[in-house]
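>>> pasting a predicted model and its sequence here:
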Amino acid sequence: MSDARDPAAQPERTRFAWRRTTLAFAVVVVLEMRRVLVDGGSARGYAGLSLALCTWLVFLAAGQRRIRQLAATAPRAMPPGLALGAGLCVVASATSAAVLLW
């Protein structure tokens, strides 16, 4: 078995992972929007929805930035600030879901 690695495969898989995660965030926002609109909008519901929407927009911007970085011939490692921002977006998304459910 060869230990040779295809240098083009890893950035492509990473780019697809960013796209899948961004799509998952969009699905969460749509489901939260549906819940707020179908169940009647309370102040807490709209607060959770707005937090989810803002979180998705921030993650979308971070994802697009990383995807552009991966398009380079030799992509750099992900900057720590981008990793921290993506992690905070995940925590904020979970918080918005908790706000919406309670």
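That came through fine.
>>> from here on, just use CA atoms for contacts and neighbour counts.
Noted.
>>> burial count for residue 99?
By other CA atoms under 10 Å, 16 other residues sit near residue 99.
>>> ok, second structure coming up, stack it against the first:
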Amino acid sequence: MSAEGRDPGLQPERTRLAWRRTGLTLTVVTALAVRLGSTGGPTEVLIAGVTVLLWGAALALCWPRGTGTGPAPIGGRTLPLVALATAGLALLGALLVVRGLW
């Protein structure tokens, strides 16, 4: 495809939608972790609390890009930090599932 035929308006829209999906997914995972943590003991409550903290940090990074209100405040470090928070949430979710199986 030639440079003249490319619509530059589509890429920012796809990027904005991807950041919105990331924020929504993190919100759902956090809600499930809090729900599972609220019925457990102190370990589950601690895991749920850490999940909420990671969710808040990731959401603060995703919000500017997902709403199109501007670039993320920390520049090029947004994606690695969101990936780290997502991996942390996945690990905490796995701990909750394993803990629930015992």
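Here it is on my side, so go on. Just so it is clear, the structure is predicted and the values come from calculations on it, not from any experiment.
>>> can you pull the TM-score for these?
Aligned and superposed, the two chains score 0.77 in TM-score terms (TM-score structural alignment, normalised by the length of structure 1); 95 aligned residues with a CA RMSD of 2.4 Å.
>>> now for residue 54 of structure 2: which residues touch it?
85, 88, 89 (CA atoms under 8 Å, 6 or more residues apart in numbering).
>>> 7 Å instead, please
Applying CA atoms under 7 Å, 6 or more residues apart in numbering, one finds that residue 54 of structure 2 lies in contact with residue 85.
>>> run the chain-centre distance for the one helix or strand it maps to.
Element membership for residue 54 of structure 2 (DSSP states H and E) is helix 42-67. In terms of CA atoms, centre = their mean, to the nearest Å, the centre of helix 42-67 of structure 2 is set 7 Å apart from its chain centre.
>>> what comes up buried for it?
The neighbour-count check on helix 42-67 of structure 2 (16 or more other CA atoms under 10 Å) flags 44-45, 47-52, 54-56, 58-66 as buried.
>>> got it, and stretch 16-35 of structure 1?
Those would be 18, 19, 22, 25, 26, 28, 29, 32, 33, 35, for stretch 16-35 of structure 1 by 16+ other CA under 10 Å.
>>> circling back: after the helix holding residue 54 of structure 2, which helix or strand is next?
Following helix 42-67 of structure 2 in sequence, per DSSP H and E, is helix 78-101.
>>> next, the angle from that following helix to helix 42-67.
Put simply, helix 78-101 of structure 2 runs at 150 degrees to helix 42-67, going by axes from the mean of the first three to the mean of the last three CA atoms, to 10 degrees.
>>> give me the buried positions along helix 78-101 of structure 2.
By neighbour count on 16+ other CA under 10 Å, the buried set for helix 78-101 of structure 2 is 78, 82, 85, 86, 88, 89, 92, 93, 96.
>>> now do the longest helix anywhere in structure 1: which elements does it pack against?
Ranked by residue count, the top helix of structure 1 under DSSP state H comes out as helix 9-38. Helices and strands touching helix 9-38 of structure 1, by 3 or more CA pairs under 7 Å, 6 or more residues apart in numbering; DSSP states H and E, are helix 43-70.
>>> so which bit of structure 2 is stretch 84-92 of structure 1 matched to?
Aligning stretch 84-92 of structure 1 against structure 2 (TM-score structural alignment) gives residues 80-88.
>>> of the buried residues of helix 78-101 of structure 2, closest to residue 40 of structure 2?
Set against residue 40 of structure 2, the nearest of these by CA to CA is residue 96 (9.4 Å).
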